[in-house]
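Colleague: sequence first, predicted model second:
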Amino acid sequence: MAWRGALAEFLIRKLEHFTSLSNDDKHALDQASRQRTRRIRSRDDIVHEGDLPQGVNLILDGWACRYKTLEDGRRQIIAYLLPGDLCDQNVSVLREMDHSIGTVTAVTLAEIPTETMRQLTSGHARLSQALCWESLVAAAIQREWTVNIGQRTAFERLGHLLCELYVRLRAVGLTQGNTCELPLTQAEIADTIGLSVVHVNRTLQELRSVGLISLRGRELTIHRLEALQRAVQFNPNYLHLGREGRHLDSNEA
């Protein structure tokens, strides 16, 4: 059965990098994603810090981000949520949200009730395993971002972020050759990697000048991915792609 066009298509693609899913697993996940969907405009909040968590949000289309805001208005973006990403699948255990989730572009999301998530994980062993991997990868990305801000140079920070976003998009089929969408403003990049907007602009120019990337509107092209990875010490192992799901026939699962 082809799953292109399914609401949960990008999540299914991502999870199958971790383990092979049966058609029954995919059908259950897709049906769960159809219970309620909503569209949110760009630069708007999906959920605010302090809110009571209500189920699990799955990004179907568009980009979102997790962020924290200090009392004086300074903001730190702590994660990007791309198509196929779940916004904290275990968030229902919290009494209140400890961070906000906002959109970068217009976003379509599926709201999956907590009880539905419990049924998915209890009734589908492979799916439960894959969702566990998804949570572990989200934590691994967070660790890598800590290293990015704490140890890498400005050139390495920005190049590393671009490599990660490209590889994550490529994993779910959202790149065209060496090009992908990059709808981030320089201010958003600054809020992500802990630099000023001026410093981000200067670093982008440096990446362009050595022929590693080009930016045209909302499109990023990485001309020499391996060279960029070496230059910024990017090792994609923390994304844990290419596990058994890439080598097994899902119809045999």
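Modeller: Structure's in. What do you need? Numbers count the residues shown, from 1 in each chain.
Colleague: all contacts plus neighbour counts: C-alpha atoms, from now on.
Modeller: Will do.
Colleague: can you give me the strands in the stretch 151-253 of the chain?
Modeller: Along the stretch 151-253 of the chain, counting by DSSP state E, counting those that start in this stretch, strands occupy 175-176, 179-181, 213-216, 219-222.
Colleague: alongside the first one, take a look at this:
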Amino acid sequence: MITRLFLQTHRTPVLSAEDCAALEAAAARTQEFAAKRIIVREQTPLTQCTLLLNGFIERFRDTPEGRRQILAIHIPGDFVDLHSYPLKRLEHSVAALTPVTVATFPHDKVHELTKRSATLTELLWRSTLVDAAINREWIVSVGARSAAVRLAHLFCEMFTRLDRIGMTRGLEFDFPVTQIDLADATGLTAVHANRMLRQLRERRLVEFRQGLVTIIDWAALKEFAGFDTGYLFFD
């Protein structure tokens, strides 16, 4: 079922069996992308939305000086560009962080879903608003949190979101990104990110090694990060 993880992440409002079937039928095809491949290029006209089925995706902007700011990291079950339905283009790019599989939902099919059901409309709209709430929390991290806390908060968020869809193993989870990716997501240099990862490990909070995150002390990590799940809207 293509939409299983999306519905597992966004559990309210609850869809009827008919609406679930309609959402599933709206997917046109699946497609695979290699790691680092561009999936959506900024300012390119779009006619479809993308649902991530497997792997990790980044939304990002590159500056003229060559710096990259990762704006979001998406996990399986996320629509990575649902907002392209009304906007018809994005002001940022979308790329595969790892090898990924995606499903495409043509805009005309999304339009049919919104005409078909108020509940489906609410669900799609709500998922976009949650995505925006996560983005605002990232802005808080880059603008107001210390470097080590930024990374700790990101690990807390990824653990919580992946745990909701059954992609954790106890206090471990796969997060196959590089230290450069972590730096680009938190507004740090790669060297600074490396030092902060070492600090988190020495504090016995969390360890990141070769794409595997091991949380050493979950309660202490949450407290250090000031992490609260409210912005994820896990009703």
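Modeller: Received, thanks. This structure is a prediction, so every number in the text was calculated from the model and none was measured.
Colleague: for structure 2, what's the longest helix?
Modeller: helix 118-144 (DSSP state H).
Colleague: if you count contacts, what does it end up packed against?
Modeller: The contact analysis (3 or more CA pairs under 8 Å, 6 or more residues apart in numbering; DSSP states H and E) places helix 118-144 of structure 2 against strand 68-74, helix 107-116, helix 147-164, helix 179-186.
Colleague: before we move on, back to that, between the strands of the stretch 151-253 of structure 1, which one is closest to residue 78 of structure 1.
Modeller: Between residue 78 of structure 1 and those, the tightest spacing by CA to CA is seen for strand 179-181, at 19.5 Å.
Colleague: in structure 1, what stretch matches the longest helix of structure 2?
Modeller: Counting by TM-score structural alignment, helix 118-144 of structure 2 falls onto residues 125-151 of structure 1.
Colleague: same deal with stretch 223-231 of structure 2?
Modeller: Stretch 223-231 of structure 2 maps onto residues 230-238 of structure 1, going by TM-score structural alignment.
Colleague: from one end of the matching stretch to the other, what's the distance?
Modeller: End-to-end distance for stretch 230-238 of structure 1, by CA to CA, to the nearest Å: 16 Å.
Colleague: and whatever residue of structure 1 lines up with residue 214 of structure 2, what does it touch?
Modeller: Here residue 214 of structure 2 is matched to residue 221 in structure 1, going by TM-score structural alignment. For residue 221 of structure 1, the contact set (CA atoms under 8 Å, 6 or more residues apart in numbering) comprises 178, 179, 180, 213, 214, 215.
Colleague: can you tell me which of the residues you listed lies nearest to residue 89 of structure 1?
Modeller: Nearest to residue 89 of structure 1 among the contacts of residue 221 of structure 1, counting by CA to CA, is residue 180 at 26.4 Å.
Colleague: counterpart of residue 192 of structure 1 over in structure 2?
Modeller: Using TM-score structural alignment, residue 192 of structure 1 sits opposite residue 185 in structure 2.
Colleague: give me the number of residues near that match?
Modeller: Counted by other CA atoms under 10 Å, the residues lying close to residue 185 of structure 2 total 24.
Colleague: from residue 16 of structure 2, how far off is the spatially most central residue of structure 2?
Modeller: Centroid-nearest residue in structure 2: residue 74, 2.1 Å away (criterion: CA atoms, centre = their mean). Using CA to CA, we find residue 74 of structure 2 at a distance of 26 Å from residue 16 of structure 2.
Colleague: follow-up on the earlier one: now do the buried residues in the match of helix 118-144 of structure 2.
Modeller: By 16 or more other CA atoms under 10 Å, the buried positions in stretch 125-151 of structure 1 come out as 126-131, 133-134, 137-138, 140-141, 144-145, 148-149.
Colleague: same check, this time on stretch 76-91 of structure 1
Modeller: Using 16+ other CA under 10 Å as the test for burial, stretch 76-91 of structure 1 gives 76-87, 89, 91.
Colleague: what's the matching range in structure 2 for it?
Modeller: Residue span in structure 2 matched to stretch 76-91 of structure 1, by TM-score structural alignment: 69-84.
Colleague: what residues does that stretch touch?
Modeller: Outside stretch 69-84 of structure 2, the residues that reach it (CA under 8 Å, 6+ apart) are 3-9, 46, 48-62, 90, 94, 124, 128, 135, 138, 162, 181, 184-187.
Colleague: can you select the buried ones from those residues in PyMOL?
Modeller: In PyMOL syntax, the buried subset of those is picked out as below (16+ other CA under 10 Å):
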select buried, resi 3+5+6+7+9+46+48+49+50+51+52+53+54+55+56+57+58+59+60+61+90+94+124+128+135+138+162+181+184+185+186+187
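Colleague: could you tell me which of the contacts of stretch 69-84 of structure 2 are located in strands?
Modeller: 48-54, 57-62, 94 (DSSP state E).
Colleague: max pairwise distance over the buried residues of stretch 76-91 of structure 1: which two?
Modeller: 76 and 84 (22.8 Å).
Colleague: and of the contacts of residue 221 of structure 1, the nearest to residue 39 of structure 1?
Modeller: Relative to residue 39 of structure 1, the closest of the contacts of residue 221 of structure 1 is residue 180; by CA to CA it sits at 22.4 Å.
Colleague: picking up where we left off before, find the nearest non-adjacent residue to the match of residue 214 of structure 2, please.
Modeller: residue 179 (4.3 Å; CA to CA, 6 or more residues apart in numbering).
Colleague: before we move on, what about residue 234 of structure 1?
Modeller: That would be residue 160: by CA to CA, 6+ apart, it lies 5.8 Å from residue 234 of structure 1.
Colleague: ok, now which ones touch the counterpart of that neighbour in structure 2?
Modeller: The alignment partner of residue 160 of structure 1 in structure 2, by TM-score structural alignment, is residue 153. If a contact means CA under 8 Å, 6+ apart, then residue 153 of structure 2 has 141, 222, 225, 226, 227 as its contacts.
Colleague: before we move on, what about residue 160 of structure 2?
Modeller: Going by CA under 8 Å, 6+ apart, residue 160 of structure 2 touches no other residue.
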